[in-house]
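Participant: just coords:
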């Protein structure tokens, strides 16, 4: 009975709150990350996005007016992550907040002596456990990629949301049946430590060095590259890429016309870099 009620509610929402064709075409055409999706995938993505927009409230901060196109732009990318996972990972929160630009968030950290240190950080995005996703529209808007190819603040913050399902962001989201926590941990730990060494030695990295902050950031950044520049991630960390294929139940590198799917000189600066 419960499943029948859920199915009825889903059909009702999809019927009553359908996204206008013109708006859908306008927004999705401006998102290269969607290139290569098959017709069935696009239909499923549209359904998930419709349900997401119905379930979540969007608010603008500092006087920003959130238009339907802006909300759809964020929602469709959020739902790309869960294209083959359904909406359950996003169930325990309800709000997306958009700032016009970067915003300042207070932080408190306790040192080894037990002293609490307060600081303020300028952010382009933030995810709260059980709370909102907060984004800078200047960093999330169509065409924005302030930190170079492969980066996407929307995907980054919603990857944190997936990670937080276990109660904290630690780089280990709940895995599907048949996936190994041990294998995941070994693969991600090895890749994280490799990147940490590269950054510590001052070497240039194909993956954003911000991923070396901690395991949670490594997972979020790896998720950005998985969708935005799959060839980069598959080349740099092939085992991480394989684990993300299993987790997201997608393989973006195989999609025709996918961004970062070829040896793009903007991404692979060295001629002849293998994909």
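Facilitator: Received it, and whenever you're ready, just let me know what you need. Only a predicted model underlies this, so the values are computations on that prediction, with no experimental measurement involved.
Participant: only C-alpha atoms for contact and neighbour calcs from this point on.
Facilitator: Noted.
Participant: chain center to the strand or helix carrying residue 185, what's the gap?
Facilitator: Remark: residue 185 resides in helix 181-200, with elements defined by DSSP states H and E. A distance of 20 Å separates the centroid of the chain from that of helix 181-200, by CA atoms, centre = their mean, to the nearest Å.
Participant: buried ones in that helix?
Facilitator: 184, 187-189, 191-192, 195-196, 199 (16 or more other CA atoms under 10 Å).
Participant: just stretch 236-246 next, same as before
Facilitator: So stretch 236-246, judged by 16+ other CA under 10 Å, has buried residues 236-244.
Participant: show residues contacting that stretch.
Facilitator: Contact with stretch 236-246 is made by 179, 184, 187-188, 191, 206-207, 222-223, 226, 230, 233-234, 251, as judged by CA atoms under 8 Å, 6 or more residues apart in numbering.
Participant: want to compare, so here's the second one:
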């Protein structure tokens, strides 16, 4: 695996056939501007040089799989830099979704156990967990705005300040207040849409309703759609497209 990378440790360069196959499989990557594609290719190679991939459940990680994950993970930091991901090294990839056993104790001391189905998971300062089934189908699920890789890596960006609150580190208090004001207003409207759809038979929102579970999940779900289906996302959330552009595509 990655023999091409080991041979060129100081200036990694992705094999052209491998890169072109990745762009063909994930059209939302190929939609970038030419200069962005050059940067995406270079940063994907750098990402592969810095991270370690581990297959779980008997899954064998191939070059094609690793690059698919790398290229999608790089999208959110394409204009920010890979240092935003420097708090971890490991990426664990399962064949499919994972069932995790959860335990919590309520205010009365009663213990509750339940099973949670996970498409992916991010741990602060720890590895990122993904499932290959959803990664492999990211090209087609872009139509619905779904992308598990971007979702989990946006959580990493959110957690850079130590809090999962839907707000990445920003340069000033004013910037933070503006960010939260815009995001929270969009979140409130979306939660109301989900509620009306579920309880009263209203129109089902296009964006994944998982985003209504918490503000940090709304941020991650919104970013998925923003990066893989910008035009459709903007129809519902023009104010978030403007907000995200200011952060993810800062003017130099």
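Facilitator: Received, thanks. In this text the structure is predicted, and so the values were computed from the model without any measurement.
Participant: TM-score of the superposed pair?
Facilitator: Overlay of the two chains. TM-score (TM-score structural alignment, normalised by the length of the second structure): 0.88; 239 aligned residues with a CA RMSD of 2.1 Å.
Participant: for the aligned residue in the first structure for residue 40 of the second structure, give me its contacts.
Facilitator: In the first structure, residue 40 of the second structure lines up with residue 45, judged by TM-score structural alignment. When contacts are counted by CA under 8 Å, 6+ apart, residue 45 of the first structure touches 76, 79-80, 83.
Participant: next one: residue 89 of the second structure
Facilitator: Applying CA under 8 Å, 6+ apart, the residues contacting residue 89 of the second structure are 50-52, 126-127.
Participant: the residues you listed in strands, which ones?
Facilitator: residue 52 (DSSP state E).
Participant: so the spatially most central residue of the first structure is in which element?
Facilitator: When CA atoms, centre = their mean is applied to the first structure, the residue found nearest the centroid is residue 155 (1.9 Å). Assigned by DSSP H and E, residue 155 of the first structure falls within helix 153-163.
Participant: mind reading off the mean deviation between that helix and the second structure?
Facilitator: Helix 153-163 of the first structure, aligned to the second structure and superposed, deviates on average by 0.8 Å (mean CA distance after the TM-score superposition for the first structure).
Participant: now do that helix: which elements does it pack against?
Facilitator: Helices and strands touching helix 153-163 of the first structure, as assessed by 3 or more CA pairs under 8 Å, 6 or more residues apart in numbering; DSSP states H and E, comprise helix 68-81, strand 125-127, strand 133-136, helix 137-140, helix 215-228.
Participant: the third one maps to which residues in the second structure?
Facilitator: Pointing back at strand 133-136 of the first structure there. Using TM-score structural alignment, strand 133-136 of the first structure lines up with residues 128-131 of the second structure.
Participant: ok now that stretch, how far from the chain's centre?
Facilitator: That offset, for stretch 128-131 of the second structure, works out to 11 Å (CA atoms, centre = their mean).
Participant: contacts only, for residue 146 of the second structure.
Facilitator: 138, 208, 221, 224-225, 228.
Participant: can you find the partner of it in the first structure?
Facilitator: Matched by TM-score structural alignment, residue 146 of the second structure corresponds to residue 151 in the first structure.
Participant: for that match, give its distance to residue 61 of the first structure.
Facilitator: To residue 61 of the first structure, residue 151 of the first structure is 23 Å away according to CA to CA, to the nearest Å.
Participant: got it, and residue 213 of the first structure?
Facilitator: Plainly put, residue 213 of the first structure is 28 Å away from residue 61 of the first structure if you go by CA to CA.
Participant: so these two - more neighbours on which side?
Facilitator: Per other CA atoms under 10 Å, whichever of residue 213 of the first structure and residue 61 has more neighbours is residue 61, with 16 against 12.
Participant: neighbours around residue 227 of the second structure, how many?
Facilitator: Residue 227 of the second structure: 23 neighbours (other CA under 10 Å).
Participant: could I get the full set of strands for the stretch 1-150 of the first structure?
Facilitator: Counting by DSSP state E, counting those that start in this stretch, the stretch 1-150 of the first structure has strands at residues 57-60, 95-99, 103-110, 116-123, 125-127, 133-136.
Participant: may I see the buried residues of the second one?
Facilitator: In this case it means strand 95-99 of the first structure. In strand 95-99 of the first structure, counting by 16+ other CA under 10 Å, buried: 96-99.
Participant: which helices and strands sit right next to it?
Facilitator: Judged by 3+ CA pairs under 8 Å, 6+ apart, strand 95-99 of the first structure is in contact with strand 57-60, strand 133-136.
Participant: quick one on the thing from earlier: please list which of the contacts of residue 89 of the second structure are preserved in the first structure.
Facilitator: Retained in the first structure (both residues aligned by TM-score structural alignment, their matches' CA atoms under 8 Å) from the contacts of residue 89 of the second structure: 50-52, 126-127.
Participant: what about stretch 86-103 of the first structure, distance to the chain center?
Facilitator: With CA atoms, centre = their mean as the basis, the mean position of stretch 86-103 of the first structure lies at 11 Å from the chain mean.
Participant: and for stretch 105-113 of the second structure, what's in contact with it?
Facilitator: For stretch 105-113 of the second structure, contacts defined as CA under 8 Å, 6+ apart pick out 101-104.
Participant: ok, the aligned residue in the second structure for residue 25 of the first structure to residue 155 of the second structure distance?
Facilitator: In the second structure, residue 25 of the first structure lines up with residue 20, judged by TM-score structural alignment. As judged by CA to CA, residue 20 of the second structure and residue 155 of the second structure stand 28 Å apart.
Participant: which of those two has more neighbours?
Facilitator: Looking at residue 20 of the second structure and residue 155 with other CA under 10 Å, you find the greater number of neighbours at residue 155, namely 27 against 13.
Participant: thought the more buried one was touching residue 120?
Facilitator: No: the pair residue 155 of the second structure / residue 120 is not scored as a contact, 10.8 Å apart, by CA atoms under 8 Å.
Participant: next one: residue 48 of the first structure from residue 125 of the first structure, what distance?
Facilitator: Counting by CA to CA, the gap from residue 48 of the first structure to residue 125 of the first structure is 22 Å.
Participant: now residue 206 of the first structure
Facilitator: Using CA to CA, residue 206 of the first structure is found at 22 Å from residue 125 of the first structure.
Participant: which one of those two has more residues nearby?
Facilitator: Neighbours were counted for residue 206 of the first structure and for residue 125 using other CA under 10 Å; residue 125 has more, 24 against 16.
Participant: run through the residues that contact residue 216 of the second structure.
Facilitator: So residue 216 of the second structure contacts 155, 158, 164-167 (CA under 8 Å, 6+ apart).
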